[in-house]
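1. the amino acid sequence is not available; the structure is as follows:
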């Protein structure tokens, strides 16, 4: 692993940063460190939250201080522990990625921004669909809404920015693009991403375990379906 930057974000949390870009190499370092930490947690460890190029670690300061009294503060003890893990030889295999297919209807009735994306990129609608549905995406992290997964990397040829002004309401299941990110809105919500499709698959179920369909590290492919197939599947899931 490269030398990360470690800094506090609260009295009971710190972040280990491997870079400042959406990059698969950085994310693999995040993933390795998280798995090493989960395999060998320190006393007082509570949870870890991965992002594109960083891992945030939360802990109980009182438990840490009691377990590692030679350090002046609990934070110093956690920093020392994390630094040791980040520099230790990696001997464990990285947990296998789940491979998940998500059906997406790219029909214009489900893709309000698709013509604008095509025009902006100098492509046909069919080309935008092909460039979006061909890659296998990695789930980098969850955020914004329960079950909202940030996926990348979107093909540079269709990497369009967010809308300057977000919509007040985006339908659940909408598939959007924001730069080199793509994702699915799990519930009705405001949102500024460019909407190029819609899936009938529920992305969040509070009764399921885990409730979010996608998890960090998953590999995802979007599979085009017809409007009729989307309509039928949507009816069945309601």
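-> Received, thanks. On a predicted model such as this, the values are computed, not experimentally measured, just so you know.
2. only C-alpha atoms from now on, for both contacts and neighbour counts.
-> Noted.
3. if I look at the spatially most central residue of the chain, how far off is residue 156?
-> Residue closest to the mean C-alpha point of the chain, counted by Cα atoms, centre = their mean, is residue 141 at 2.5 Å. As judged by Cα to Cα, to the nearest Å, residue 141 and residue 156 stand 20 Å apart.
4. please, which helix or strand holds the residue nearest to the centre of the chain?
-> strand 137-142 (DSSP states H and E).
5. now do whichever helix or strand comes after that strand: which elements does it pack against?
-> Counting by DSSP H and E, the next helix or strand C-terminal to strand 137-142 is strand 149-152. If you count contacts as 3 or more Cα pairs under 8 Å, 6 or more residues apart in numbering; DSSP states H and E, strand 149-152 packs onto strand 137-142, strand 181-184.
6. tabulate those (TSV), appending distance to residue 229.
-> Listed next are those as TSV, based on distance: least, Cα to Cα, whole Å:
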stretch	distance to residue 229
strand 137-142	23
strand 181-184	18
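7. nearest to residue 90, out of these?
-> Smallest distance to residue 90 across the helices and strands packed on strand 149-152 (Cα to Cα): 20.9 Å, for strand 137-142.
8. here comes the other one, which I'd like you to weigh against the first:
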């Protein structure tokens, strides 16, 4: 690992730790996040993690760019992953059904697997939460098995229901709110992924892990799920 610092804005620097996406990156990303928060202290406005980078937004009234770079270098000295710095493991119930996951058939055709096999493969893996973005509480997770990977839709949908679970390339995610979207939808979770009353707002945070658990329609409804078919969304 050879960290590089890149300029994003007058008061933002990007720390690039890796060039390739890997689940093995996360312990190092968490260790670097902890070190940067300690080094910048009250002068840190925001720290935004992604798959391979950490964006450092600092107080330009307190630090100049040279000082910010010095703090970054200080934070990354003798960096080592902290085995104890692990996020939470979440189990998200999912109702996998064509009425809410119309791309189940598409993924079945692309992969050569049956729809039940697609569901089994997606739900048997524990996914790493790499980053939050796109919408409040939208967690980018991976890595999906290559056999299930599929490109985004050529034409994004104008409206995707909250809780919709999808796949894009080797990423998977659940939409926290009703929004446009172009991911391949395979099911829906009743979990409340974004809540203004929750500390941190988002249920999922970088460093957490997620396992999707297939549930029946009855279980989905009992858990508060909305089974409105995708095509009937107003």
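-> In hand now; what should we look at? A quick note: this is a predicted structure, and the numbers were derived from the prediction, not measured.
9. next, the TM-score between them, please.
-> Superposed pair, TM-score by TM-score structural alignment, normalised by the length of the second structure: 0.91. Supporting alignment: 226 aligned residues with a Cα RMSD of 1.8 Å.
10. from the chain's centroid, how far away is the strand holding residue 141 of the first structure?
-> 3 Å (Cα atoms, centre = their mean, to the nearest Å).
11. the longest helix anywhere in the first structure: average distance to aligned residues in the second structure?
-> Of all the segments of type helix in the first structure, defined by DSSP state H, the longest one is helix 24-39. Taking mean Cα distance after the TM-score superposition for the first structure, the mean distance separating helix 24-39 of the first structure from the aligned residues in the second structure is 2.0 Å.
12. read off where that helix ends up in the second structure.
-> The alignment of helix 24-39 of the first structure onto the second structure (TM-score structural alignment) spans residues 23-38.
13. contacts for that stretch, please.
-> With contact meaning Cα atoms under 8 Å, 6 or more residues apart in numbering, stretch 23-38 of the second structure is reached by 17-18, 44, 47, 49, 51-54, 71-72, 75-76, 79-83, 85-86, 128, 130, 142-143, 207.
14. now, of those residues, which are buried?
-> Applying 16 or more other Cα atoms under 10 Å to the contacts of stretch 23-38 of the second structure, the neighbour count classes 17-18, 44, 47, 49, 51-54, 71-72, 75-76, 128, 130, 142-143, 207 as buried.
15. for burial, what's the neighbour tally of residue 133 of the second structure?
-> For residue 133 of the second structure, the tally of surrounding residues (other Cα atoms under 10 Å) stands at 12.
16. residue in the first structure matching it?
-> Using TM-score structural alignment as the criterion, residue 133 of the second structure maps onto residue 143 of the first structure.
17. my guess is that match contacts residue 183, does it?
-> No - here residue 143 of the first structure lies out of contact with residue 183, judged by Cα atoms under 8 Å, at a distance of 10.8 Å.
18. got any residues that touch both of these two?
-> 149-150.
19. from residue 148 of the second structure, how far off is the nearest residue to residue 195 of the second structure once chain neighbours are set aside?
-> Excluding the flanking residues, the one nearest residue 195 of the second structure by Cα to Cα, 6 or more residues apart in numbering is residue 201, at 5.0 Å. Residue 201 of the second structure sits 30 Å away from residue 148 of the second structure, going by Cα to Cα.
20. quick one, strands of the second structure?
-> Under the criterion DSSP state E, the second structure contains strands at 4-9, 12-16, 44-49, 53-58, 89-94, 126-132, 139-142, 157-160, 164-168, 171-174, 179-181, 184-188, 209-214.
21. ok, and the closest non-adjacent residue to residue 6 of the second structure?
-> Closest to residue 6 of the second structure by Cα to Cα, 6+ apart is residue 14, at 4.9 Å.
22. what about the one you found, how many residues close to it?
-> 20.
23. distance of whatever residue of the first structure lines up with residue 196 of the second structure from residue 57 of the first structure?
-> Using TM-score structural alignment, the partner of residue 196 of the second structure in the first structure is residue 206. Using Cα to Cα, residue 206 of the first structure is found at 24 Å from residue 57 of the first structure.
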